[in-house]
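Engineer: turn this into a model:
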Amino acid sequence: MAVRLDDPNVFSPASSFSTFGDLVDVIVRNAFVLAGVMCFVLLVIGGFGVIMGAGDTKKTEQSKQAITGAVVGLIIVITSYWIVQIIEKLTGVPLLGTK
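Structural biologist: Below you'll find the predicted structure:
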């Protein structure tokens, strides 16, 4: 049995995106929220680990690495968004949906 994906009654969220860029824009925005939440959670866990592992240098170093990884990861995500925005401005092509 074949299902028509362009039928708004079968898959109604698909009808809310007029272009592929709009879909990518929603995915990217949700990915940024997820990255921010993950960074916050890793910072809390890493900070808790530094406090709890005050006497154990191995646990303290692991916690510091978690904090560093969280911050570096968030910086990479933000930088990638900036790069896409610069490419959009230079080329005039909307990569992340219509503006």
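Engineer: only C-alpha atoms for contact and neighbour calcs from this point on.
Structural biologist: Noted.
Engineer: list the contacts of residue 40.
Structural biologist: Going by C-alpha atoms under 8 Å, 6 or more residues apart in numbering, residue 40 touches residue 70.
Engineer: now with 7 Å, please.
Structural biologist: Neighbour list for residue 40: empty [criterion: C-alpha atoms under 7 Å, 6 or more residues apart in numbering].
Engineer: which parts of the helix or strand hosting it are buried?
Structural biologist: Element membership of residue 40, judged by DSSP states H and E, is helix 20-52. Residues of helix 20-52 classed as buried by neighbour count (16 or more other C-alpha atoms under 10 Å): 22-23, 25, 32, 35-36, 39-40, 42-43, 46-47, 49-50.
Engineer: one more, please, to line up against the first structure:
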Amino acid sequence: MSKLNIMLLAQVDIKNEFQPAKNTDFQTLGGVISAFLPKILLVAGIIFFIMTVLAGVGMIAGAGSSDAQSKEKARSFLTYSIIGLVIIFTSYWIVQIISFTTFNSLKNLLK
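Structural biologist: Next up is the predicted model:
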């Protein structure tokens, strides 16, 4: 009798039980990247802000001392944080340009 119950449970049509997801952006790799990219940019902005504040505190602390190495270390820390932010935003715009040119050209080909 238990074999009969297992067989009946295995014969459920999953398409009728669970409807497919609608309006999801995760159907393509570009959709996944476009969905996560704003969140990554938010985290990058927060990290940039923290690094900038730490570099500023280091510059202020280094200005009060006669140690030139601490001033240079704080300056390079600020420089690297700015370079990192520029890289993040440049990559964002590169992804946007690639997705715009790729997906718009594909849409035009399919019409």
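Engineer: give me the TM-score for this pair.
Structural biologist: Once superposed, the chains reach a TM-score of 0.69 (TM-score structural alignment, normalised by the length of structure 1), with 79 aligned residues with a C-alpha RMSD of 2.0 Å.
Engineer: gap between the helix holding residue 40 of structure 1 and the chain center?
Structural biologist: Taking C-alpha atoms, centre = their mean, to the nearest Å, one finds the center of helix 20-52 of structure 1 at 6 Å from the center of the full chain.
Engineer: after it, which helix or strand is next?
Structural biologist: Downstream of helix 20-52 of structure 1 (by DSSP H and E), the next one is helix 57-91.
Engineer: with structure 2 superposed, average distance for that following helix?
Structural biologist: Aligned to structure 2 and superposed, helix 57-91 of structure 1 gives a mean residue distance of 0.7 Å (mean C-alpha distance after the TM-score superposition for structure 1).
Engineer: check contacts around the aligned residue in structure 1 for residue 55 of structure 2.
Structural biologist: Aligned by TM-score structural alignment, residue 55 of structure 2 pairs with residue 46 of structure 1. By C-alpha under 7 Å, 6+ apart, the contact set of residue 46 of structure 1 is 63-64, 66-67.
Engineer: now do residue 27 of structure 2
Structural biologist: Residue 27 of structure 2 neighbours (C-alpha under 7 Å, 6+ apart): none.
Engineer: and it, how far is that from residue 35 of structure 2?
Structural biologist: 11 Å (C-alpha to C-alpha, to the nearest Å).
Engineer: just residue 53 of structure 2 next, same as before
Structural biologist: Applying C-alpha to C-alpha to residue 53 of structure 2 and residue 35 of structure 2 gives a distance of 29 Å.
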